[in-house]
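Peer 1: What follows is a predicted protein model with its sequence.
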Amino acid sequence: MTVKKLYILSAGSCYLDQSAVNRNLPPGKLVNMPVWSFLLETEDGPILIDTGMPDSFVNNPDYYKGTKREGRLVPNMLESDTIVNVLKRVGYHTDDMQTVISSHLHLDHAGGNGHFRNTPIIIQQAEFDTAMTDDNYSPLECRLPDLQYQIIEGDYDLLPGIKILSTPGHSPGHQSVLVTTEKSGPVLLTLDGAYTKQNFENDLPFLSFNSEMAAKSLRHLKKLIQEIHPTVVFFGHDNRQASKGRTFPEFL
C-alpha cells in the first residue's frame, strides 16, 4: 500500500535572522521562512506531519519582544494559519487525524500539538527527553508533557509508504519522513534536516544543536536519494521551492 495523497499545507511563516539560515552570513538581517504541515491520506485514515506554530503567535509579531530572541525571530501568523484552520481548508478536523508525526518540538513545527490531545504523536526519545527539560524550547505549547506521545528510537516504518528517518543534528531527535504516494512515488520530506536546497546541496551550515550530527544526517539523506531517486525532495523552509507551487490544493 502507498499513500493516496500528500498535501503540502501552508501554515504561515516566520522571520529568522539570516545567520541562522546560513552560518556563513553575518547577523542582522531577517529572512522570511515559510512554515508547513503535511497531510497524508491513507487507507487507515489521515496522518499529519507537524502542526505549525502555536496559536499564541497569531497577529503577535512582538511575541519575543524583551527576550533573547527579539530581533532574531518574528512570527508572521494569521488566524487562518492555526493548525485547526489549516486542516479545515482540506475538509478535516483535528480529531480526524489518526496519527501526528512531529519532526521535532521547535516552535514552528510543534506549536499546534496541544490540539491533538487524544491522538498518538510520534517523536524520537532524544527529542522528547531534551525538550521537556530545556527552556530553550519555546513557547510552552511545544513542550506539553501530557500528550499521547508514541516514543521511538531511530528509523521507523509507520505504515507501508511512510518511513520515519532519524536525522538528528538540527535538534537532538530530529526526524525526516520518506513518503511513497500513488501519484508521485517516493517523496522525501527533509523537514529541518535541511532548511533550504542551498543548505542541502552546498553543505551550507544552518541553525543546529550539533553541527557534526547535522552534517552526518545530511550525508545520510544524500545517500538515500542516490539509492531511491525520489521524485520530489521538499525542504524545511525554502522560499524558492514554496513559490513553485505543488502545494494545496494540488497534491503529490
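Peer 2: Yep, it's here. Residues are numbered from 1 along each chain as shown.
Peer 1: can we go C-alpha only for contacts and neighbour counts from here?
Peer 2: Noted.
Peer 1: Could you tell me how far Ile228 is located from Val187?
Peer 2: Distance, Ile228 to Val187, using C-alpha to C-alpha, to the nearest Å: 10 Å.
Peer 1: Then Ala20?
Peer 2: Counting by C-alpha to C-alpha, the gap from Ala20 to Val187 is 26 Å.
Peer 1: More neighbours: which of the two?
Peer 2: Just comparing Ala20 and Val187: by other C-alpha atoms under 10 Å the higher neighbour count belongs to Val187, 23 against 20.
Peer 1: Tell me which other helices or strands the helix or strand encompassing Trp36 touches.
Peer 2: Using DSSP states H and E, Trp36 sits within strand 30-42. Counting contacts by 3 or more C-alpha pairs under 8 Å, 6 or more residues apart in numbering; DSSP states H and E, strand 30-42 packs against strand 5-17, strand 45-49, helix 239-243.
Peer 1: Let's see that with 6 Å instead.
Peer 2: If you count contacts as 3 or more C-alpha pairs under 6 Å, 6 or more residues apart in numbering; DSSP states H and E, strand 30-42 packs onto strand 5-17, strand 45-49.
Peer 1: who touches stretch 241-252?
Peer 2: Contacts of stretch 241-252 with the rest of the structure, by C-alpha atoms under 6 Å, 6 or more residues apart in numbering, involve 5-9, 183-184.
Peer 1: Against that first model, consider the following:
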Amino acid sequence: MMNLDLLKGRPARLTVLDFGLFRVHAGPRDIGICGFLLTTDADEHVLVDSGFPVKYAEDPARATKEDALGSFGEVLSITSDNMPAPQLAKAGVAPDQIDLFILTHTHIDHLGGLFDFAHAPMLISQAERALPKPLYWTGGQPWDWPLRDYVIAAEDAVVGPGLTLLQAPGHALGQIALLVELPETGPVLLASDAISRPSEIDERFDTAWNPAQAIESADRLMRIAAERDAFVIYGHDPTQWPDLRKSPDHYA
C-alpha cells in the first residue's frame, strides 16, 4: 500500500452532499446522487465527487437530449441548490477552501465539477486517469482531461491519517472506494459505485462494465467492512438515501 501523505489531520466530520435525484428506468428505481465533504481535525477539506454537470440544473431536458441519457433514465430533481458550491456552503465551506478533490470514477453523475476546484489537486486512480477521455456517457464523450494537478493512485493508498483509498474496479475501470475513520461513528466505507446498492451483490453485478471484477471488488469491500465493523454508505441505494444525514448535518 502506498502512502500519499496528502493530509495532516484525521477525519473529524463527514458530510453527505445532495447532488439531486435521478430515476433509472431499469426497476425503475429513484436514486440519490451523492458526494461527500470530509473535514479533518486540522481544518482541511476534502471533496469526494461532484455530481452532474451544471447544465443539468440549468435545463435538464436539453442536457439529457445532448448526452443521449434518456434511454437510461431521467432527472427527477437537479437544481442550482444541488451543485457543489451551494452544498458546500450549507456546511460552511467555500469552494476555495477545498484542499483535495477525490474523483471515485468519471461517470456523468460524479464528474460534473471536473474543471472546478482547480487550485486543489485531484486524486484519481491510475487506471481511470489513463483513459483517453473521462468516461462521461454515450453522448459523444465531449470532455477531455483538464490541465490540473493530478495525484495518481496505482494501488490501495493511505491518503492521510484515517483515510484509505481502496481500488475497486468493475463498475468502471478505475473505480475506487474510501475507508474513513471517524472519532464517534467509527469506520465508514464509502463504497461509491463499486456497490451502488446491496441488491447488486445478489444480482452479481450483471449490468457492470466488468461483472467479474465488480464481484471480486465488492467481496473484498464487504469483507473489509465486516472486519472493521464499518458503516457502509452505498453509491446509489434508494432505501438508504432518505435516511443519510445530509449537509449541513454530518457524521462525526
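Peer 2: On my side now, so go ahead. This structure is a prediction, so every number in the text was calculated from the model and none was measured.
Peer 1: which part of the first structure lines up with stretch 105-115 of the second structure?
Peer 2: Using TM-score structural alignment, stretch 105-115 of the second structure corresponds to residues 104-114 of the first structure.
Peer 1: What's the average distance for whichever strand or helix holds Leu221 of the second structure when superposed on the first structure?
Peer 2: Using DSSP H and E, Leu221 of the second structure sits in helix 211-228. Mean deviation of helix 211-228 of the second structure relative to the first structure after superposition (mean C-alpha distance after the TM-score superposition for the first structure): 1.1 Å.
Peer 1: roughly how far is that helix from the heart of the chain?
Peer 2: Distance of helix 211-228 of the second structure from the chain centroid (C-alpha atoms, centre = their mean, to the nearest Å) equals 17 Å.
Peer 1: Which residues belonging to it are considered buried?
Peer 2: 211, 213-215, 217-218, 221-222, 225 (16 or more other C-alpha atoms under 10 Å).
Peer 1: And stretch 147-158 of the first structure, by the same measure?
Peer 2: For stretch 147-158 of the first structure, by 16+ other C-alpha under 10 Å, it's 147-149, 152, 156.
Peer 1: hmm, which two among these are most spread apart?
Peer 2: By the measure C-alpha to C-alpha, Leu147 and Tyr156 form the most distant pair in those, at 20.2 Å.
Peer 1: and Asp44 of the first structure, how many neighbours?
Peer 2: 10.
Peer 1: Skipping its backbone neighbours, what lies nearest Lys90 of the second structure in space?
Peer 2: Using C-alpha to C-alpha, 6 or more residues apart in numbering and skipping the chain neighbours, the partner closest in space to Lys90 of the second structure is Pro248 (5.1 Å).
Peer 1: can you check Gly112 of the first structure too?
Peer 2: Thr51 is the one closest to Gly112 of the first structure (C-alpha to C-alpha, 6+ apart), at 4.7 Å.
Peer 1: with the first structure superposed, average distance for stretch 16-23 of the second structure?
Peer 2: Once fitted to the first structure, stretch 16-23 of the second structure is off its aligned match by 1.4 Å on average (mean C-alpha distance after the TM-score superposition for the first structure).
Peer 1: What residues in the first structure pair up with that stretch?
Peer 2: With TM-score structural alignment as the criterion, stretch 16-23 of the second structure aligns to 8-15.
Peer 1: residues in contact with that stretch?
Peer 2: Under C-alpha under 6 Å, 6+ apart, the answer for stretch 8-15 of the first structure is 30-38, 52, 73-77, 81, 247-248.
Peer 1: just to revisit the earlier point, following the helix holding Leu221 of the second structure, which helix or strand shows up next?
Peer 2: strand 231-234.
Peer 1: from the chain's centre, how far out does that following strand sit?
Peer 2: Offset of strand 231-234 of the second structure from its chain centre (C-alpha atoms, centre = their mean): 12 Å.
Peer 1: what helices or strands is it leaning on?
Peer 2: By 3+ C-alpha pairs under 6 Å, 6+ apart, strand 231-234 of the second structure packs against strand 186-192.
Peer 1: before we move on, back to that, would you agree the residue nearest to Lys90 of the second structure falls within a helix?
Peer 2: No: counting by DSSP: H, G, I helix; E, B strand; the rest coil, Pro248 of the second structure is not part of a helix but coil.
Peer 1: Just give the nearest non-adjacent residue to Ala127 of the second structure, would you?
Peer 2: Gly174 (4.7 Å).
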